[in-house]
Structures are given as structure tokens and as C-alpha cells.
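Enquirer: From the sequence below, what's the structure:
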Amino acid sequence: MDASVIVVGAGPAGLMLAGELRLAGTDVIVLERLPAPTGESRGLGFTARTMEVFDQRGLLPRFGEIETSAQGHFGGQPVDFSILDGAHYGVKAVPQSRTEAILEEWAAGLGTDLRRGHEVVSFTDDGEGVDVEVAGPEGTYTLRTRFLVGCDGGRSTIRKSGGFDFPGTSATREMFLADVRGCEIEPRPIGETVARGMVMSAPLGDGVDRIIVCEQGAPPRRRTEPPAYEEVAAAWQRLTGQDISHGEPVWVSAFGDPARQVTEYRRGRVLLAGDSAHVHLPAGGQGMNASIQDSVNLGWKLAAVVAGRAPLSLLDTYHSERHPVGRRLLMNTSAQGKLFLSGDEMQPVRDVLAELIRYDVVSRHLAGMVSGLEIRYDVGEGDHPLLGMRMPHLELVVDDTKTSSTELLHPARGVLLDLAGDAALRASAEGWSDRLTIVAATTHEAPGQGRLAGATAVLVRPDGYVAWLAPGSTDSLAASLERWFGPARELPKQKG
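Expert: Model (predicted):
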């Protein structure tokens, strides 16, 4: 094998996956068709859930001083995310290009072999591995890998060549996105429905404004190059009356409103993550966030299978956990598109939603949906509210040293947190200590109520989700450990 895993695509999903694999010691090659980053930034920030993901890997400080906000929207209706327990906030004003640069530096620092200007031509999965034909700057060559992962975007070569079914609806319209310098544009940060469509605008600093133009009746077009800025300026003037043709475009792009998702996230030794697996209207900036979280869910599982610590069937949980998330992503973005982009015939629905969203239960539901904070995986039977949810950030003391549940996840290992000083419990997990951090800790929230709701022990997967806890899980600790981390290793027998 030239590499245990080959990842195709050096966007957020591919780079995040590479870093996750390297943390687990898996050798990985990343193949990227483009010779250099584009510098484009469709996304401007990330959700609270992605901020948690970055924090649990120690990446958040690399972003420097960040601006957070509890304000979001659903189809143009404002939503206050602070209504969720824990006052979750998203990060604003971080260009996607910066996020990608930070992820690339992280993945490269961990030993990722990143090859830019190398495009996959074809591949063959023979059941034991995958042969990948690659066109590089110096000619065509072949690599062999145990697993191939497509993170190569909405027009994924891996998805198409792999024969993945991709049902759904095609784009019904074309919209423009551009960063423009030298125009005084009125801010419309959530978007504004106008007579013949919808417009958005927000200042990015240094005299640059981000604009989005959604004009009714604009047919979808399959472009091979970005649209001319003159097209964007003309559409903006038709919808707003403002002439911005004198502006200097930093970059220009077009996008549509498709809604498609593959029926399976894995076929044999070929897997898909991010936009390769699902495409949708970029409503609320959810795409990059869902893609990163796909990779965090997949990375530790794939690494465990590659290392022989877990059976191939562990990869089935990647599909069973992330496919429903992708399905809900398509549902909510399609709904937002109809609210945002339809004409006056949708106004009664907008008015009803504006009334409903004033109710806390509705606002909480919508905030959880678009932020990803509602996600709960099926990890086993039990009645504890944290089971299957993400482990909350908790300040802890371990061996007289201050730490946190977030910091314990930095190495991307599972964590067994003993909050009741139960030496027998810790000893029962020793067979998994080669892939599990076992700690006795104290916190002011245990064993009281708080976010732990009385839990005295918590098993956290490497992706930060609670797989077992006591009391509250029906499965035994050993059963849960074997389910998520594979069979225990044989411990040496003690003498005497």
C-alpha cells in the first residue's frame, strides 16, 4: 500500500479528515486537483458546533481573536441561539480561506502528504484495496490504498466514478455571490426580500462588501468559469436600484439550489464526505460545518479499522449516523430557500413563521436544527439526556491539575471519565487503555445535577459524543467499549 487512506480534495472536509487520521497514526495522502488554494471564501465563519469541534482538537487558538454572535436566522426570520442551553455562539467574520489555511497547516504539521495539482483519473476497488490512477504535473501514476475517501465537492469525481446513487432535485435557479471593493452598500446581513428576488450584503472590512443576488426567473446554468462581474452588478441594480458597476470585484461566483444526497456514504472501500455526499442551497452557512463534522465522525472510525482495532462494520455507523443529518440538512435548507427566494405568494407563510418563532419552543427547535446542536446519535439504550449527545465542556481536576473535558479530547482518543473515584470501573476498562484515556476527575457539577444530570462516569468517543454513562445506560461499559473501540487487548497476567 502507498497509503492506508487516500483522501481526494483539500477543502475543509478533506483537510479535517486528514488531520483526524494523522492524530490516530494513520498514514494518509491528500490529492487535490487545483495547484493552489483559490482564496475564495463562500463561508464566513462557522457554527457553535464546529467551534466545539475545533476546540476539542486544540485548533481554536490558531484563529486568534474571534468574534462570536448568538444571532442567526431561519429563512430570513431572526433566531437567537442563546435560547439554547449553554448559550451557544457561532463565529463570525472568519473567511473560509482562512479556515482552510489553518486546517492545512495543522494537517501538514501532523505529517499529511498533501499533493496539489494531482487529479484522480480513475480508480478500481478490488475488495482488498483501491488502485487509484492519478494525473500529476510530471505525468500519470498509480497509487494503491486500503480506503479511498471522496471529499472533492459537489461535482465529485469519486462519487460519479464510484457509481453512487445521487437522487434529489437539480438547481432551479442561478444566484450570484461576490466580494466587492469600493462601493457603499447598505448592510442587509440576514437578507432582504425585494420585489423580484432577495439580496444580502455585509461589510467585510477594508472597504470590501459581501453581496448575494438571488433574482427570480434566473435559470440555472452550468458554467465552466465564474460569471462576469458585469452580470452581478446588473442583477444587483435591477433588484436594488443601486449602481455598483464601478466597484472592484475581489472574486465572483455563481451557485444554485440543488438538493441531492447519496443513498449510501460507503460502497466497499470507497467513502464520501462533505459536499461529495450532499449538495444543497447554502442557507445559513451550514455546508462547511456539516462537511467538517462528517469528517470528524468518520476519521476515528476509519483509523480504528485501518489499525485492525475495530471491525469493518464500524464504518457502517458512519452512514447510519451522518446520513440522517444530511437528510435533515437538505430538508431545512430547501425550506429556507422557499421562504427566502419565493415571491409574494410565500408572504403568508413568512408571516406565520414570524409569529411562531416568538415561542421559545419553536425558536429552540429551529436554532438546534441549523446549528447542528440538536444532533443525537443512537449509541445504545438508556434514559440519560446526555446519551448520544455531545459531551459538554466541563472544567475538571485530574491529579491536582486543572483540565477540561474538551482538553482531554485533543489527542482524538476516547475518554472514560470517572467522576466518583471508582477504581474497579477504571480497572475494567484497562483492556482498552491503548486507545482510551482513563481518568479519575472531580468537577463541581458531579455527582450533582447540572449538565451531567447526576452521571458518575462518562464514556466519550473521540468525536466528542457520549457513548455510555452511569447511571443511565442499559448497556454495560464493556459492551459499549467493544462496540465503539473493538475487542479489548489481552492484558499481561499478574504474577502471584
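Enquirer: all contacts plus neighbour counts: C-alpha atoms, from now on.
Expert: Fine.
Enquirer: so after the longest strand anywhere in the chain, what's the next helix or strand?
Expert: Across the chain, the longest stretch assigned as strand under DSSP state E is strand 139-150. With elements assigned by DSSP states H and E, the helix or strand that comes after strand 139-150 is helix 157-161.
Enquirer: which of the residues in that following helix are buried?
Expert: Buried positions in helix 157-161, judged by neighbour count with 16 or more other Cα atoms under 10 Å: Thr157, Ile158, Arg159.
Enquirer: And for stretch 210-225?
Expert: Neighbour-count burial for stretch 210-225 flags Arg210, Ile211, Ile212, Val213, Cys214, Glu215, Gln216, Pro220 (criterion: 16+ other Cα under 10 Å).
Enquirer: now what about the longest strand of the chain, what contacts it?
Expert: Residues outside strand 139-150 that contact it (Cα atoms under 8 Å, 6 or more residues apart in numbering) are 1-9, 128-135, 156-159, 269-273, 276, 306.
Enquirer: Gly247 and Glu184 touch, don't they?
Expert: No. Contact criterion Cα atoms under 8 Å: Gly247 and Glu184 do not qualify, at 9.3 Å.
Enquirer: re the thing from before, save the buried residues of helix 157-161 as CSV, and put in distance to Leu103 too.
Expert: As requested, those are exported to CSV (distance: Cα to Cα, whole Å):
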residue, distance to Leu103
Thr157, 23
Ile158, 22
Arg159, 24
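Enquirer: Setting aside sequence neighbours, what's the nearest residue to Leu281?
Expert: Spatial nearest neighbour of Leu281, chain neighbours left out: Asp257 (4.5 Å); criterion: Cα to Cα, 6 or more residues apart in numbering.
Enquirer: another one to check against the first:
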Amino acid sequence: MQHDIVIVGAGPVGLMLACELRLAGAEVVVLDGRPGPEAHAPGVAVNPGVIELLEMRGLMEACRPDGFEFPMAHFAHIWLDPSALADRYPYNFSLPHGRLVHHLVERARALGADLRFGHRVVGVEQDEHRVETRVEGPAGGQTLLSRHLVGCDGVDSVVRRATGIAFPGHEEPFHGTVSDFSVATDSVLRQHLGAREYPAGLLAVSPLGPDTVRVLTAEFGVEPPEGDDAPGLAEIQGAVSRLAGVGFADGPPLWSARWSNATRLAERYRAGRVFLAGDAAHRHFPLGGQALSTGLDDAVNLGWKLAADLAGRAPEGLLDSYHDERHPVGARACLTTRAQAALLHPLTPLREVFAELVRFPDVNEYLVTMVGGTDTRYPLGQAGPDADPLLGRRLPGVAAAARAVPGLASAWEAGRAVLLDLRAGGGDAGTDLAGELAGREGLVDFVTAKPLPGVDAEAVLLRPDGRIAWTLPAGGDSTGLAAALAALFGEPAA
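Expert: Prediction:
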């Protein structure tokens, strides 16, 4: 039996990709060597870029009871002012990534994805027609055949190594731990809630519940202990003592893990019928949920393109556009997180100067959108200084737009493209935009609405991932719409 898509890795990125593909009707198998979904994960930050994706796919409401909003953002722990962009910048959200995985597992299964835990990939081979994935599972060894394979299996990706994709970068001496503790009311850890910088590194203590905190330590220039075992109580206590000069008596940890200061970027995101996404494609210092937002954006970018190829309607170059659009974003994440790590250690007067710069509104806006994962713009449509600044971006105010425009939320939740006509409140309604969609029934929804804040256009074409691929300027006509549709879905059906 040959499957449509095999995904290796059932973390947030692999599960999000499985959901995207199932929305388009693709048959999906997800393999993961762990016995079940990860209940614990180091991350707790969900930035606005992720909020936009979860809102678009109707997942945010399920996640909301497991976390809380917070009106803060930082660049290297230099605090920014996201409230200055509140009209177009979603809130930040504190959500343990293990809970996000839980909700994505539920959604993927509800959509019909085949999730196979306890199945470890041991080899990958491909030819021009299919991919062979060798797997060791509870029933022994087997080989799965598929049209395509996507490696979402983390920094030590078996898929990446098997396809020979290089993963260059650098790693500096660093000792990092992350752990969860049940704490008493008078615990010393409660007195250190928040993120603090010290000469040797960082200590962050975050509340996870009324009696539980997460403790993160980061010591720069320190070699970690040998071995891959999770850090124990004594090691975590020692790190906290060296950083902050305090001891604590809580413990043992409910859960713990290590992390590192490594930056790596895959040379390419595609090798024939094999693709990489998430940490398998890019690794960097974890700050503000940027790894999660970069990885989930990989998934929603790749999902609809693979689905188009499976359906035989992908125009030439569509699959290659995954690397072309996402590799620069991965490189950007690696660059900006390295810059933040440099500002975090050693503590120098440069931090004071930088803190002065962020008071300028333009600098604040630049950094807030960068760390929030909302500044990405793909090179779509016309180029040059006259290009519409909306092209390649998501629709401003995703959540507000979904609430204000009937039909938009349902189209987004179904993963379809949208031709959004914003002339319901006036403007030149003489151009028949709906007629341009003939032959693309089921692929593009036609939705009408009044003008939206921040959208200086009478109509926009939204790709399945929410990116704007075409705009109708005031007083313009449908010139370019047919070409934009063809670039997404090929020629219309007869």
C-alpha cells in the first residue's frame, strides 16, 4: 500500500502539518518513536504569530483554558511595548507546549490522520516515484511507501541525515536546564518569579499552575555534564546557586530536560520527494516562542502545496517555493536569536544603549513584530518600491477579521483560499470578481465584507495559509487575478 504523505515526528510541527493535509483530503501517516504524545516540553510561550495560526484554524478556543494572555514582549529580555501595536498585533499567550500538542493530537485524530506512536524510523530511500521509509515498531520492522515524506523529527533528524542534507552552524559552550517543580507557599523559587540576567547567565521562574513553577537556567561559557540523562535535583540546585546565589529546598523535579546554545540551518528544505520542517530544518536559541512560530509557519506553508501536488493541480515550481519562502525565514530566526544571545551575555553597556533605542516607536514596532513572528513577508506579486506592502503578508488583524466577516472563519478553518471582496460598503462594484473563480469550486471561497482596518485594497486573494497573493487597488480591475490564481492552483478545470 502506498500512502500519500508520511510525516516523521508528532511534535507541534508534524501534527500541525498532518492537520493541514487532512483538511485538503490527503491520506496521512504520522510516525513517532516515543510511546505517546509528549506531555512535557520546554516551551511555554506562544507568540502572536502562533496565535494568528491557531485563530485561523479554529484551535485557539480549545487552548485558551490551558493558558493566559500577557501584554509583554522582549528582545534579549529588554522589554518592548506591544500595546503600541494593539490594533494589529495579537496578544502573547502563556501555554505549555505539551498542552498545545494535546490539542493538536485531538484535532489530527478528529480529521482522520493515522498517528502511530512507538514507531521509530531507521532508514529512508527514495526514487523519482516514491519514498520508502523503514520503521521499527511494536510489531517489528516494516517499510512504508509514500508519495512524499516530511521530516519533523527535531534537531537530530533521522530524515535529514538519511537524505544527506547538511545542517551547518555552530554551538558554543553552554549549560542549560529546564524543569518543573511543585512548590510550597514560602518557596524561595516563588520569590524569583520572572526572568533575570546575571553575570553568568539567566534564571527564569514561571508559574505553570497554583502550586507548580518552571525553572530555566542558562550558564554561558560552561560545558554541560557528560551524558544525555535529564538533569537531577542537585544539578539544577547548583545552577540556580551559581547564577543567583540562592538555594532552594523544593524537589525532586516533576520533569526536567537540557537545552543548548546551538544555531544550525539546513542547507535546503527539500531533497526530491523529502522535505524538512521545524527543528529538523532550523535550530536556534529558544526565545519568546520563535522556534514554535517558525516551525508552525513551515507546516502551514508546506501543507497546501503538498496537497495541490497530490491532487495533480500544483503549477510548476510550487513545491520548490516551500524552500524559497521558508529558508530565508529560518535564516532570519537564526540571525535574530543569535543577536539576542549576544546581548544577554556578557552583560555590557550595549544593553543600556539598546534599551534606550527601543523607546523610539519605529524601533519598538520593528522588534515587536520580529519577536512576535508577524513580520514575515513572502516575495509574492510585483517587486520593487511600487509593490503593494500587503502582498506576502497575512491579513492584518486575523482574529478581528474572522469575527467581523461572515464566511471567513469557516473558510480558514477548512484550509481553503479566499477571494475577499471588500466593496460591500461602497466602492466600484462593477468588476465581477466571483466570475474569476469559475473552475476552482471547492478550492477558493468568495467572501464579501465591508472595508477592514489596515487593508488598503478593495479586494484581496488569500492563499490557504492566509498570505495575501493579489490585491485590487481602489478603482482598479481584476488584472493579475487570473495569473495569481494560476500560480496557486494551476489552470482552472474545464
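Enquirer: still on that earlier bit, quick one: which of the buried residues of helix 157-161 of the first structure is nearest Glu231 of the first structure?
Expert: Nearest to Glu231 of the first structure among those: Thr157, at 29.4 Å, using Cα to Cα.
Enquirer: what's that closest one in contact with, if anything?
Expert: Taking Cα under 8 Å, 6+ apart, we find Thr157 of the first structure in contact with Val120, Gly150.
Enquirer: how much does the longest strand of the first structure stray from the second structure?
Expert: In this overlay with the second structure, the average offset of strand 139-150 of the first structure from its partner residues is 0.4 Å by mean Cα distance after the TM-score superposition for the first structure.
Enquirer: Distance from the chain centre to that strand, please.
Expert: Distance, stretch centre to chain centre, for strand 139-150 of the first structure: 24 Å (Cα atoms, centre = their mean, to the nearest Å).
Enquirer: Give me the buried positions along that strand.
Expert: Across strand 139-150 of the first structure, burial judged by 16+ other Cα under 10 Å covers Arg144, Thr145, Arg146, Phe147, Leu148, Val149, Gly150.
Enquirer: Translate the fourth one into the numbering of the second structure.
Expert: Aligned counterpart of Phe147 of the first structure in the second structure: His148 (TM-score structural alignment).
Enquirer: How about the contacts made by Asp55 of the first structure?
Expert: Contacts of Asp55 of the first structure by Cα under 8 Å, 6+ apart are Thr406, Glu407.
Enquirer: Distance-wise, check it relative to Arg62 of the first structure.
Expert: In this view, Asp55 of the first structure and Arg62 of the first structure are 10 Å apart by Cα to Cα, to the nearest Å.
Enquirer: Same check on Arg358 of the first structure?
Expert: Using Cα to Cα, we find Arg358 of the first structure at a distance of 37 Å from Arg62 of the first structure.
Enquirer: And the helices in the second structure?
Expert: 12-23, 48-56, 60-63, 97-111, 158-162, 233-244, 290-310, 320-344, 349-357, 361-371, 398-404, 408-413, 481-489 (DSSP state H).
Enquirer: Turn these into TSV, columns for distance to Ala469 of the second structure.
Expert: As requested, the helices of the second structure are arranged in TSV below (distance: least, Cα to Cα, whole Å):
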stretch	distance to Ala469 of the second structure
helix 12-23	19
helix 48-56	17
helix 60-63	25
helix 97-111	27
helix 158-162	31
helix 233-244	49
helix 290-310	13
helix 320-344	13
helix 349-357	34
helix 361-371	21
helix 398-404	16
helix 408-413	15
helix 481-489	7
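Enquirer: Comparing those, which comes out most buried?
Expert: Mean neighbours per residue, mean count of other Cα atoms under 10 Å, is largest over these for helix 12-23, with a mean of 27.
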